[in-house]
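J.: predicted coordinates and the sequence they were generated for:
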Amino acid sequence: MVAISLSAVPAIGAVQDDLDGAPGTMSLQVTTDPSMIECRKLETVNPASLMFLPLRRTFNEDFDEHPLSGGRWVPHYAGGAAWPEARYWGGDGSDFKRKTSANGEQQIYVDPRYTGRASAPLGLDPFKVKDGVLSIVASRTPQELKSVLFNNEYISGILTTQGRFAQKHGYFEIRAKVPVGHAVWPAFWMLADDGGWPPEVDVLEGRGERPGDLVMTTHWRIPSTQKIQSCGFDFAVGDASSTFHNYGVLWEEDRLVYFIDREPVSDIKVPIGFDDPMYLIVNLAIGSKFFVGVGPVDAESPPSVAFEIDRISAYQIDMEQARR
């Protein structure tokens, strides 16, 4: 089942916590209307169905300092595309942990200690912090470093919390500006902490060649057939590249609800296989061979582009407060 369509974000008009902050506790407005289908876009929401869900913060990164200085982020995959048997494979002598080749990506994820094929760290840093905003910067690979960096067209960055933070159920959110450009593919997503794939929750993906077109998708596997299933929707956020917006997902026992600026925009019944805690990933990929709106690198691709991130947060549902 795949359901993809484009819609404007609905205006619910409810009072919410300040979007630019991540308080220790907050309330999230959700709809109590039961879903009559497995996966749906919430084009209209019945105001009478809305309730406030109390949340307690469990993770918050304001990026007031370099993301690698605090020990809570890892600048690469633990093992390729997170296949269980490859979780800890790969090292600096390859780009195995530094891209997802199956996607047709043409960047390599670097950090100041990464050596590539060299004998010493290359000192490449795609992470820039200014005024509490992290910029993950993708730039053309210098010609003199092409062979050292496995002939990848771009250098860029990824941050994951695998082995550092993972959580089952709750609300997960990024506040960011979404970059645009030919072959530009920013994302904020989640994978199972056991290293398996799927499940996968794509809280935010940007189609770089379609400014303002953002995608939120759930992926899972059917055990009887081993086939991968996906369901998601595109949403139009016209100023997404110039203005900070909040993109989040609420993971409950029975459903996943996607949010833009803390207003619900779609939901799906939790598919089979969502049994383990999930960790967070934020990255700026360059190039794709299948993701619509992100093509391969060519002369139109920008020499440099930045994914600006103000904050990443996670919350647990405060069940004690919810029962009151």
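T.: On my side now, so go ahead.

J.: going forward, measure contacts between C-alpha atoms and count neighbours the same way
T.: Fine.

J.: packing partners for the helix or strand hosting residue 57?
T.: Here residue 57, judged by DSSP states H and E, is contained in strand 50-61. Packed against strand 50-61 by the contact rule (3 or more CA pairs under 8 Å, 6 or more residues apart in numbering; DSSP states H and E) you find strand 25-31, strand 304-317, helix 319-323.

J.: which parts of the longest one are buried?
T.: Under the neighbour-count criterion of 16 or more other CA atoms under 10 Å, strand 304-317 has 305-317 buried.

J.: figure out how far it is from the centre of its chain.
T.: 8 Å (CA atoms, centre = their mean, to the nearest Å).

J.: what does the shortest one give?
T.: Per CA atoms, centre = their mean, the displacement of helix 319-323 from the mean C-alpha position of its chain is 28 Å.

J.: elements contacting it?
T.: Packed next to helix 319-323, using 3+ CA pairs under 8 Å, 6+ apart, are strand 50-61.

J.: which helix or strand lies directly C-terminal to the strand it packs on?
T.: Following strand 50-61 in sequence order, the next helix or strand is strand 107-109 (DSSP H and E).

J.: then this one, side by side with the first:
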Amino acid sequence: MNDAPLILDDEFDGTGLDTDVWNTCHWWDNGGCTIATNDELEWYVPGQVRLADGTLLLTAEQRQVVGAEGRTFPYVSGMVSTGPPRYGAEPKVAFTYGTVEVRFRAPIGAGLWPAIWMLPANQESKPEIDIFEAVGQRPGQATIYFHPDPELNLTASHTLVELPPGQDIADTHTVRLQWSPGRLDFFFDGKKAWEVTGDRVPDEPMYLVMNLAVGGEFGGQPDQSVFPATFEIDYARIWSGGAA
């Protein structure tokens, strides 16, 4: 490691979530939240986020709730974000350039959509850096996605990470993003998995999101037998500035 400042180092050892660092919804929190544009089926609520045995647990379960605008959601789930807690607020932890590292175990089962990703601190939806996402019906595969700023008129790009035989996303894995001017380097279990370079690389403050979505455009039709399902996160670290 070099002298890059460690601005977030959460091993989730306490009895409760550090609310100085984390929110349990996106900034459009309205007694809960979701991402309606993805046709997701979950409504995120704080009760689906807990700490146990040094692990952050984001749990999805089949329970019907009424969310924003009177819409009924068939599932509740958990998420955390270091972004703004509400519209117009400052993010809790945001940075421009640096390193993100997260160790986790993701749940398996159709319709489950765990993700570790980054969004702009200015509350725009793009650019978006997806350090890890997967769907439970393809347990031997992880996806890394990059959605550039719409003003660049560039399409999103991605790569697939095929896990070694005998491994799946439910095993313990570590993802790492090293973000520097004009460069994104992605690592999966210590091995370089992908890179994005050039002017499309963001140069603005961004924040971290970790969530377990259900259904939607990427997640697909849920298998009701897999619930409850939990996304387990051992730690999350962010070094600001130079590579850690």
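T.: Received, thanks. Just so you know, these numbers come straight off a predicted model, no measurement behind them.

J.: tm score of chain vs chain?
T.: The TM-score (TM-score structural alignment, normalised by the length of structure 2) is 0.86; 234 aligned residues with a CA RMSD of 2.4 Å.

J.: quick one: end-to-end length of stretch 130-148 of structure 2, please.
T.: One end of stretch 130-148 of structure 2 to the other measures 11 Å (CA to CA, to the nearest Å).

J.: which residue numbers in structure 1 does it align to?
T.: Taken onto structure 1 by TM-score structural alignment, stretch 130-148 of structure 2 occupies residues 202-220 there.

J.: ok so, going back, any chance of a markdown table for the helices and strands packed on strand 50-61 of structure 1, columns distance to residue 228 of structure 1?
T.: Putting these into a markdown table (distance: least, CA to CA, whole Å) gives the following:
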| stretch | distance to residue 228 of structure 1 |
| --- | --- |
| strand 25-31 | 28 |
| strand 304-317 | 27 |
| helix 319-323 | 33 |
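
J.: nearest to residue 172 of structure 1, of the ones you listed?
T.: In terms of CA to CA, the element of those nearest to residue 172 of structure 1 is strand 304-317, at 4.4 Å.

J.: alignment lookup: residue 12 of structure 2 to structure 1.
T.: Applying TM-score structural alignment, one finds that residue 12 of structure 2 aligns to residue 63 in structure 1.

J.: rewinding a little: buried sites along the strand holding residue 57 of structure 1?
T.: Result for strand 50-61 of structure 1 [16+ other CA under 10 Å]: buried residues 50, 53, 54, 55, 56, 57, 58, 59, 60, 61.

J.: swap in stretch 65-76 of structure 1?
T.: Result for stretch 65-76 of structure 1 [16+ other CA under 10 Å]: buried residues 65, 67, 73, 74, 75, 76.

J.: same question, stretch 278-290 of structure 1
T.: 278, 279, 280, 281, 282, 283, 284, 285, 286, 287, 288.

J.: mind checking which of the residues you listed are in strands?
T.: 278, 279, 280, 281, 282, 283, 284, 285, 286 (DSSP state E).

J.: list the contacts of the aligned partner of the fifth one in structure 2.
T.: Right, residue 282 of structure 1. Using TM-score structural alignment, the equivalent of residue 282 of structure 1 in structure 2 is residue 210. Shown in contact with residue 210 of structure 2 (CA atoms under 8 Å, 6 or more residues apart in numbering): 79, 80, 81, 114, 115, 116, 117.

J.: which of those fall within strands?
T.: Short answer: the contacts of residue 210 of structure 2 in strands (DSSP E) are 79, 80, 81, 114, 115, 116, 117.

J.: and those, which is closest to residue 42 of structure 2?
T.: Of those, the one sitting nearest to residue 42 of structure 2 (CA to CA) turns out to be residue 79, at 10.6 Å.

J.: what's the burial count for the counterpart of that closest one in structure 1?
T.: Residue pairing (TM-score structural alignment): residue 79 of structure 2 is matched to residue 158 of structure 1. Neighbour count of residue 158 of structure 1, defined by other CA atoms under 10 Å: 26.
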